[in-house]
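Colleague: 3D, please:
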Amino acid sequence: MKVLEFQDLGVADRLRLSFEGGFNSHTDLQAELEPIFHALEVYAGKWMPDVVEGKRRRKYSRAAVWKALEEERDETSSAIGLYRTRAPALDMTLRLWFPPLPQRLNVWIGVQPMSFFTDTENCRAFVDMVRAWVGRYPVAYAMANGLADSQMSGAPYFGREERAARRDGFDKIYEVCWLNVFGPNLVESVGRERMLSTPAHLVEELPNGSILLVLWPTAAEFASEEARVVQARAHVHLRPDLDFDTVLRTLRERSAALVPVEPRFHPDLAPLLSRLPDEFAISERQRKIAELNAFRPPEPEEWLPVPLPSDVENPERVRSYYEDLSESFVAALHTKVPSIMEETPESLTDLDFYFWRENFPERYKQELIDEHTAPALGAYLGGMLVRRLGGTWVPRLKLEESQVRVGKRVWLPFLRARRYMQSRQSLLDYSLTQFFREAERYRP
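Modeller: Model prediction:
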């Protein structure tokens, strides 16, 4: 049963709920958890999970939930995942902690795309679900916000050392999100009357002493100027020690960082560079696109206008050695980069991306790279020039002087491979993709 992954919908922001409450583990567990799933079934609507995952995946049902929780339970905890097979994508986790640990119930929900919550009714139903949960499971603090904005806010620790943050919890108002539930202790620390007078779309006192606060009617419009002003006013109202202009300026900077940047990558490297932003946090992607737009790699210098004459006694044996090196390279990486077996220009881009994503030059010893990886890569790269561009090997005793003649130039693939494998940045400065495209322009 294949569930819809967030990446299946492309790179997009998502609404993220973090809910940590108490529960009674000494009563019947199904009866204790029934309100969670009742509210979910009533209010989730189009993002309702249809898959439950424990030891295996099952079609969503209450029985499947209880079975998954049972099979995942150990002495102190149990956790299950809930997902969808169709858009919008859902990643939901329910985790329980049992004695002797403090009894806790955590629910994390991610729904993508964030644009799903431009609809007022979808947002109202989401708020209704959280309200129902809070009425049954007391919380210290719960929040729902766009993932990108949460990342920029510093959540969940907000600049604190992790151990201290876990110890102290949400002991004051570090951030005001689209949806907030402030538990009784936090309400009393701020002042109940002050909190109830917060300027926001919805401020509601709940029967258990918590206060539900929603800044804006729709979650997806959190980065608009109007929503940011409301957010700043609410935050400063709850934290009089903060300066309104400073808070608003920070929020505006966060909004500006999310404005889409049109990719304008170097044409030779566009197939590679277009993959890189997705490897960063959503909050950083637009900045990375802008940086990569400005990136201009140096022109390849690993070539000669006139070939050095071959200085080996048996050129054919040396060419066979190059083939052996290339084959060992393919054998070592074909499961991680399957396309290298096809030996196409796209294979080189896949290799560039793999080495960059793995930070290969800085994860492995340089001695190992220089002795094994770089020579094998150089042989593979040179073999590509021979097979795809009609090149001819000109072997040399010194490996980095070995050449491939393509048209009126001779290229130095082993030298390129060594320079390429110096650092993560050098993987971009001396990419295999650019080297091949430059050589391709000199193909007869």
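Colleague: CA atoms for contacts and neighbours, from now on please.
Modeller: Fine.
Colleague: helices of the stretch 151-300 of the chain, start to end?
Modeller: In the stretch 151-300 of the chain, the helices defined using DSSP state H, counting those that start in this stretch lie at 162-168, 184-190, 192-196, 225-238, 244-257, 270-273, 285-294.
Colleague: excluding chain neighbours, what is closest to Thr118?
Modeller: Ala220 (5.1 Å; CA to CA, 6 or more residues apart in numbering).
Colleague: re earlier: how about the helices of the stretch 151-300 of the chain in CSV, adding mean neighbour count?
Modeller: Rendered in CSV, the data for the helices of the stretch 151-300 of the chain read as follows (neighbours: other CA atoms under 10 Å):
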stretch, mean neighbour count
helix 162-168, 11
helix 184-190, 17
helix 192-196, 16
helix 225-238, 20
helix 244-257, 17
helix 270-273, 20
helix 285-294, 18
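Colleague: return the residue of this structure that is most distant from the centre.
Modeller: Distance to the chain centre peaks in the chain at Glu313, reaching 52.9 Å (criterion: CA atoms, centre = their mean).
Colleague: that residue belongs to a strand, doesn't it?
Modeller: No: with DSSP: H, G, I helix; E, B strand; the rest coil as the criterion, Glu313 is located in coil rather than a strand.
Colleague: how close does it sit to Arg319?
Modeller: 12 Å (CA to CA, to the nearest Å).
Colleague: sec struct for Met92, please.
Modeller: Strictly by three-state DSSP, Met92 counts as strand.
Colleague: next, count neighbours for it.
Modeller: A count of nearby residues for Met92, using other CA atoms under 10 Å, gives 19.
Colleague: do the same with Val306
Modeller: Around Val306 there are 11 residues (other CA under 10 Å).
Colleague: same question, Glu121
Modeller: Other residues within reach of Glu121 by the criterion other CA under 10 Å amount to 12.
Colleague: check Val107 too.
Modeller: 18.
Colleague: which residues touch it?
Modeller: Counting by CA atoms under 8 Å, 6 or more residues apart in numbering, Val107 touches Leu17, Ser18, Phe19, Glu20, Met92, Thr93, Leu94, Arg95.
Colleague: and this one, please, so the two structures can be compared:
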Amino acid sequence: MKVLTLRDLSRVDGLHFSFAGAYDPRNGLKREVAPFLDALEESANGWMPTFVKSSRTRKYSRDAVWRAMEERRTEYGTIIGLVRSENPSVSLVLNLGPEDEQAMLWVSISVQPLSVFADVETCRGFVAAARAWTSLYPSDYAAAHSLADLSLAGAPSFGRDDATRRRDGFDKIYELCWLNVFGPKLVESVGRERMLSTPAHLVEELPNGAVLLVLRPTAADFDSDEARVAQARAHVHLRPDLDFDTVLRTLRERSAALVPVEPRFHPDVAPLLNRLPDEFGISERQQKIAELNAFRPPEPEEWLPAALPSDVENPERVLTSYGDLSEGLVAALHTKLPSIMDETPESLTDLDFYFWRENFPERYTRELIDSHTAPALGAYLGDVLVRRLGGTWVLRKKREESQVRVGKRVWLPFLRARRHMQSRQSLLDYSLTQFFREAERYRG
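Modeller: Just a heads-up that it's a prediction; the model follows:
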């Protein structure tokens, strides 16, 4: 069973729900947590977690939850995870704070993909769970919304610095989500009558004085123009100091930022660029795809029309030293990049992506890169040209002048590797992937 990581959960947009509510530790943790699980099991229509994660992973059951809580219980609190690895993916973190007079229960749920909540009945179930939880565990504020749109809105700080956010919390309605639960203090600051008259799909007063507000029947169409108009109208109703046109324009801009952009990457670097978008947050991914569509790497200049004659006295010893460099790179990275052992075009793309994702040129010292990494990469690149394109080494005393003859051109792999390793951007501008593709065109 594969437990999803944060990287897995950020592949596509999902519904994110979070709240912090009070609980009474004098009743015992099992008695306090049982109602939370009751509501989850009753209302999680199609997205019920299937495993419990603590120091080990167990199939979901009440007993598994109690055992996990015992394993993770410390004087600082108890944190366990409830997960679902199949579609839809679920990550639920249940965090019970220290058992003192102000004991708090924190809940964070991510369900992916968001399209699960295009179904009205599924959304009704989620609303029922949120209603039950925030009634059982009184909260100042709770919300469920598209994770991508929350990021664009600047949640949870909404433009404030961290210290101000921690001090003030959600002290006014900075943003209106698909589902909102406003605690009594926030309701009174807005005005209970105004709050209850909000134009929305559902406005409901909870027994503890909080108000549950749901903008639309379903969560998945949050970015439609109809949904944005409804969101703006309700927000301005609750915040008369805001201008409707300004709020709506901002919401429409956020919707535009999430419109899917079709990847149309430069063919020579497409194998590399195809991997990059998932490394960015969902909210900025489409913009990055558009930027990568416009990216045109410079044509490789690390070649000569005719070979410089070899000037080494012992070619075998030089080739052995190159082999040692290349083998050192393989030894260092083969666990993270198994393909590196095969010396293929795909292994060059894997190296490009690895160095970019790690931001290698800017994380490690220039001395290490110039004296070890770049030379090893140059030797490895040259060996791939020899092995996969039928190239032959033409060796020089000055390593950066050493060449690999492929067809009618000779290529300078050490020079390419040095340029490749100058910065994170240069990993794209001087990719190993593009260099191989260019050399491949001249093989015949």
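Colleague: and the TM-score between these chains?
Modeller: The TM-score (TM-score structural alignment, normalised by the length of the first structure) is 0.98; 444 aligned residues with a CA RMSD of 1.3 Å.
Colleague: among the helices of the stretch 151-300 of the first structure, which is nearest Trp411 of the first structure?
Modeller: helix 270-273 (21.8 Å; CA to CA).
Colleague: pull up the aligned stretch in the second structure for the closest one.
Modeller: Per TM-score structural alignment, the counterpart of helix 270-273 of the first structure in the second structure is residues 270-273.
Colleague: mean distance, the matching stretch to its aligned residues in the first structure?
Modeller: Overlaying the first structure shows stretch 270-273 of the second structure at a mean distance of 0.7 Å from the equivalent residues (mean CA distance after the TM-score superposition for the first structure).
Colleague: residues contacting the most centrally placed residue in the first structure?
Modeller: Centroid check for the first structure by CA atoms, centre = their mean gives Ala281 as the closest residue, at 4.9 Å. By CA under 8 Å, 6+ apart, the contact list for Ala281 of the first structure reads Ala148, Gln151.
Colleague: okay if I get the helices of the stretch 151-300 of the first structure as CSV plus distance to Trp47 of the first structure?
Modeller: Putting the helices of the stretch 151-300 of the first structure into CSV (distance: least, CA to CA, whole Å) gives the following:
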stretch, distance to Trp47 of the first structure
helix 162-168, 31
helix 184-190, 30
helix 192-196, 31
helix 225-238, 25
helix 244-257, 26
helix 270-273, 33
helix 285-294, 26
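Colleague: and of those, who's closest to Leu29 of the first structure?
Modeller: Once the helices of the stretch 151-300 of the first structure are compared by CA to CA, helix 184-190 is nearest, at 25.5 Å.
Colleague: quick one: the closest one to the second structure mean distance?
Modeller: Counting by mean CA distance after the TM-score superposition for the first structure, helix 184-190 of the first structure comes out at 0.6 Å.
Colleague: which elements pack onto that helix?
Modeller: strand 139-146 (3 or more CA pairs under 8 Å, 6 or more residues apart in numbering; DSSP states H and E).
Colleague: so how far does the strand it packs on sit from its counterpart in the second structure?
Modeller: So strand 139-146 of the first structure averages 0.3 Å relative to the second structure (mean CA distance after the TM-score superposition for the first structure).
Colleague: just how off-centre is that strand within its chain?
Modeller: 21 Å (CA atoms, centre = their mean, to the nearest Å).
Colleague: so which of the helices of the stretch 151-300 of the first structure is nearest Glu342 of the first structure?
Modeller: The nearest among these, by CA to CA, is helix 270-273 at 17.3 Å.
Colleague: so what does the closest one touch, helix or strand wise?
Modeller: Against helix 270-273 of the first structure (3+ CA pairs under 8 Å, 6+ apart) you get helix 345-357.
Colleague: would you mark the buried spots in the helix it packs on?
Modeller: Pro345, Ser347, Leu348, Thr349, Asp350, Leu351, Asp352, Phe353, Phe355, Trp356 (16 or more other CA atoms under 10 Å).
Colleague: next, the contact list for the fourth one, please.
Modeller: It stands for Thr349 of the first structure. Counted by CA under 8 Å, 6+ apart, Thr349 of the first structure has contacts Pro271, Leu272, Leu432, Thr433.
Colleague: dump those to JSON lines, plus distance to Leu105 of the first structure.
Modeller: Output for the contacts of Thr349 of the first structure, formatted as JSON lines (distance: CA to CA, whole Å):
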{"residue": "Pro271", "distance to Leu105 of the first structure": "44"}
{"residue": "Leu272", "distance to Leu105 of the first structure": "43"}
{"residue": "Leu432", "distance to Leu105 of the first structure": "50"}
{"residue": "Thr433", "distance to Leu105 of the first structure": "49"}
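Colleague: neighbours around Arg317 of the second structure, how many?
Modeller: Other residues close to Arg317 of the second structure by other CA under 10 Å number 11.
Colleague: I meant to write Ala331 of the first structure there.
Modeller: By other CA under 10 Å, 12 other residues sit near Ala331 of the first structure.
Colleague: tell me what angle the helix or strand containing it forms with helix 345-357.
Modeller: Using DSSP states H and E, Ala331 of the first structure sits within helix 315-333. Calculated by axes from the mean of the first three to the mean of the last three CA atoms, to 10 degrees, helix 315-333 of the first structure forms an angle of 60 degrees with helix 345-357.
Colleague: how big's the offset between helix 315-333 of the first structure and the second structure?
Modeller: Averaged out, helix 315-333 of the first structure is 0.9 Å away (mean CA distance after the TM-score superposition for the first structure).
Colleague: list the buried residues of that helix.
Modeller: Applying 16+ other CA under 10 Å to helix 315-333 of the first structure flags Pro315, Val318, Arg319, Tyr322, Glu323, Leu325, Ser326, Glu327, Ser328, Phe329, Val330 as buried.
Colleague: for the third one, what are its contacts?
Modeller: The contact partners of Arg319 of the first structure, by CA under 8 Å, 6+ apart, come to Trp393, Pro395.
Colleague: please repeat the previous calculation with a cut-off of 10 Å.
Modeller: Shown in contact with Arg319 of the first structure (CA atoms under 10 Å, 6 or more residues apart in numbering): Leu325, Ala379, Gly383, Trp393, Val394, Pro395.
Colleague: now do the fifth one
Modeller: Glu323 of the first structure makes contact with Arg317, Phe329, Ala376, Ala379, Tyr380, Gly382, Gly383 under the criterion CA under 10 Å, 6+ apart.
Colleague: now the helix or strand hosting the fifth one against helix 345-357, angle please.
Modeller: Here Tyr380 of the first structure sits within helix 374-389, counting by DSSP H and E. For the pair helix 374-389 of the first structure and helix 345-357, the angle between their directions (the same axes, to 10 degrees) equals 160 degrees.
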